[in-house]
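Asker: compute the structure for the input listed below.
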Amino acid sequence: MDSVTSDIRKPLGSQADNGLKIVVVGGFGVGKTTLVRSVSEIRPLSTEETMTQAGEEVDDLTGVSGKTATTVAFDFGRITLDARNVLYLFGAPGQERFWFLWDRLFAGALGAVVLVDTRRIDDSWYAIDRLERLGLPFVVACNDFGGPRHSAAEVREALDLEPYVPLVDCDARTRESGKEVLITLVEHVRHLLTAPTEEPV
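Answerer: Sure, this is the predicted structure:
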């Protein structure tokens, strides 16, 4: 199983002409940068900066005390789907002071992945609320931090998720797990587009 340390990268074919955009959002320190890094076929663009004591007065570090770097703009990665279709991944910053960037990142997106740390479930509310207001399709992925396991029903109830919103477990450190999350999102979007009268978009 490939991990984030894997460095298998591929050049983009010159004939690729259709770019699909997915945004990865969620609370501070839930693994967005790690997910983009693990699935990208190119060395991802990262805007991580070292965290300083000054940030402790601004950002809530509850549950992420060991974190030493944070995204200050966005992460960017890429996956080639076939000869003409490319998936572009944008990882959004999680701190409240950077939320103003989210609407720009959402513009033109196919859909979004909401990454959740079930130990800090409240950090997911803003992302879900924002996506619902925009009408942008999304899936929820619970990142495995090795803590107590919660059932899908418990997580769905805690997040007040609509029944049609996919909820999956993942390990953002592994490529295969991250790819399964993205496949789930693409299939969800395709289902919404082919059955628009059954479920709200």
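
Asker: from here on, just use CA atoms for contacts and neighbour counts.
Answerer: Will do.

Asker: the spatially closest residue to F145 that is not a sequence neighbour: what's it in contact with?
Answerer: Leaving aside its chain neighbours, F145 sits nearest to D117 (7.3 Å; criterion: CA to CA, 6 or more residues apart in numbering). Taking CA atoms under 8 Å, 6 or more residues apart in numbering as the definition of contact, the neighbours of D117 are V30, C142, N143, D144, F145.

Asker: what about those, which one has the most neighbours?
Answerer: Ranked by neighbour count (other CA atoms under 10 Å), these have V30 at the top, with 27 neighbours.

Asker: nearest residue to it other than its sequence neighbours?
Answerer: Leaving aside its chain neighbours, V30 sits nearest to D117 (5.6 Å; criterion: CA to CA, 6+ apart).

Asker: N18 too?
Answerer: Nearest residue to N18, sequence neighbours excluded (CA to CA, 6+ apart): N85, at 4.8 Å.

Asker: count the residues that sit near that neighbour.
Answerer: Around N85 there are 16 other residues, counting by other CA under 10 Å.

Asker: wait, isn't it in contact with R78?
Answerer: No. In this structure N85 lies outside contact range of R78 using CA atoms under 8 Å: 10.8 Å.

Asker: quick check: what element follows the top strand by length along the chain along the chain?
Answerer: The single longest strand within the chain, with elements called by DSSP state E, is strand 18-26. Taking DSSP states H and E as the definition, the helix or strand that follows strand 18-26 towards the C-terminus is helix 32-39.

Asker: from Y88, how far out is the residue nearest in space to the middle of the chain?
Answerer: Closest residue to the average C-alpha location of the chain: V24 at 2.3 Å, with CA atoms, centre = their mean. In this structure, V24 and Y88 are 11 Å apart, going by CA to CA, to the nearest Å.

Asker: and if you look at R173?
Answerer: 18 Å.

Asker: who has more neighbours, these two?
Answerer: Neighbours per residue (other CA under 10 Å) separate R173 from Y88, with R173 holding more: 22 against 19.

Asker: returning to what we had before: so can I have JSON lines of the contacts of D117 showing distance to R97 and secondary structure?
Answerer: As requested, these are arranged in JSON lines below (distance: CA to CA, whole Å; DSSP: H, G, I helix; E, B strand; the rest coil):
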{"residue": "V30", "distance to R97": "16", "secondary structure": "coil"}
{"residue": "C142", "distance to R97": "23", "secondary structure": "strand"}
{"residue": "N143", "distance to R97": "23", "secondary structure": "strand"}
{"residue": "D144", "distance to R97": "26", "secondary structure": "coil"}
{"residue": "F145", "distance to R97": "25", "secondary structure": "coil"}
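
Asker: here is the second sequence; please produce its structure so I can put it next to the first one:
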Amino acid sequence: MQTVKIVVTGPFSSGKTEFIRCVSEIDVVSTERKITAEAEKIKDSTTVAMDFGRITVDDDLVLYLFGTPGQKRFDFMWEILSEGMLGFIVMVDSTRPETFREARSILETFRAYAPTPYVVAANKQDCKDAWEVDDMRVALRLDSKVKFLPCVATDKESVKKVLLELLYSILAEMDAGGA
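Answerer: Reported below is the predicted structural model:
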């Protein structure tokens, strides 16, 4: 049995917890706490340490999904959660361009932790005010080689597509490393 550790990261309220909850075959272990003040306008709780979910791909492969906290004050958890990861997903809220710069910074931080495959997921593509993926790619200054995928974190098929794209990249890297 092969296990693959995948980290799901991104800015506050980008959809990390929903993404993991959508596909996890176990109840997601979550360290959410009620939030107050300004952030409450967006949502009423936030991840303070991590989310953990699991999905069995087949008899030989299980994915462990670790969601990071999105708020900067909990970023000390990022490096801890990145240890041993074989890949990561950066979630970006397509409806909140004010978070794009932060998403880019988080992407660069995780690339510095480990040179593993990654994909970027443009979440909330089902919302009428969502930016187009091509426009987001420009705003995030993403190279055309970076897999940048439309996503809806509450839609199981959408989440599976993002996970599969990352898994293909991880497997390709493993094959290349073994050759």
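
Asker: can you calculate the TM-score here?
Answerer: For these two chains in superposition, a TM-score of 0.88 is obtained (TM-score structural alignment, normalised by the length of the second structure); 172 aligned residues with a CA RMSD of 1.8 Å.

Asker: quick one on the thing from earlier: distance of the corresponding residue of the second structure for the residue nearest to V30 of the first structure relative to R104 of the second structure?
Answerer: By TM-score structural alignment, D117 of the first structure lines up with D93 in the second structure. Computed with CA to CA, the distance linking D93 of the second structure and R104 of the second structure is 12 Å.

Asker: what's the mean deviation for the helix or strand that V92 of the second structure is a member of versus the first structure?
Answerer: Under DSSP H and E, the secondary-structure element containing V92 of the second structure is strand 87-93. For strand 87-93 of the second structure, the mean distance from the matching residues in the first structure following superposition reads 0.5 Å, by mean CA distance after the TM-score superposition for the first structure.

Asker: helices or strands next to the next helix or strand after that strand in the packing?
Answerer: Of the helices and strands lying after strand 87-93 of the second structure in sequence (DSSP H and E), the nearest is helix 100-113. Here helix 100-113 of the second structure is seen to pack against helix 76-82, strand 87-93 when contacts are counted using 3 or more CA pairs under 8 Å, 6 or more residues apart in numbering; DSSP states H and E.

Asker: buried set for the first one?
Answerer: Pointing back at helix 76-82 of the second structure there. Neighbour-count burial for helix 76-82 of the second structure, with 16 or more other CA atoms under 10 Å as criterion, is recorded at W78, L81, S82.

Asker: which residues in the first structure does that helix align to?
Answerer: Mapped onto the first structure using TM-score structural alignment, helix 76-82 of the second structure covers residues 100-106.

Asker: contact partners of that stretch?
Answerer: The set of residues that contact stretch 100-106 of the first structure without belonging to it, under CA under 8 Å, 6+ apart, is V23, A73, F90, A92.

Asker: dump those residues into CSV; add secondary structure as well.
Answerer: Converted to CSV, those look like this (DSSP: H, G, I helix; E, B strand; the rest coil):
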residue, secondary structure
V23, strand
A73, coil
F90, strand
A92, coil
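
Asker: closest to V36 of the first structure out of those?
Answerer: Sorting these by how near they are to V36 of the first structure, with CA to CA, puts F90 at the top with 7.5 Å.

Asker: hang on, isn't that closest one packed against G77?
Answerer: Yes. Assessed by CA under 8 Å, F90 of the first structure is found in contact with G77 at 6.7 Å.

Asker: now for these two: what residues contact both?
Answerer: Contact criterion CA under 8 Å, 6+ apart; residues shared by F90 of the first structure and G77: V36.

Asker: more neighbours: the two, which one.
Answerer: In terms of neighbours (other CA under 10 Å), F90 is the more surrounded of F90 of the first structure and G77; the figures are 26 against 23.

Asker: a strand runs through E154 of the first structure, doesn't it?
Answerer: No. Read with three-state DSSP, E154 of the first structure is helix and lies in no strand.

Asker: residue contacts, whatever residue of the second structure lines up with it?
Answerer: Taking TM-score structural alignment, the alignment pairs E154 of the first structure with D135 from the second structure. For D135 of the second structure, no residue counts as a contact, taking CA under 8 Å, 6+ apart as the criterion.

Asker: what sits against M174 of the second structure?
Answerer: Contact analysis of M174 of the second structure by CA under 8 Å, 6+ apart lists nothing.

Asker: check whether it sits in a helix, strand or coil.
Answerer: helix.

Asker: among the contacts of D117 of the first structure, which recur in the second structure?
Answerer: Of the contacts of D117 of the first structure, the ones still in contact in the second structure (both residues aligned by TM-score structural alignment, their matches' CA atoms under 8 Å) are V30, C142, N143, D144.

Asker: wait, the first one touches L115, no?
Answerer: Yes. Contact criterion CA under 8 Å: V30 of the first structure and L115 qualify, at 6.4 Å.

Asker: so what sits against both of those two?
Answerer: N143.

Asker: turn the helices and strands packed on helix 100-113 of the second structure into JSON lines, columns for distance to Y168 of the second structure.
Answerer: Formatted as JSON lines, the entries for those read as follows, by distance: least, CA to CA, whole Å:
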{"stretch": "helix 76-82", "distance to Y168 of the second structure": "19"}
{"stretch": "strand 87-93", "distance to Y168 of the second structure": "10"}
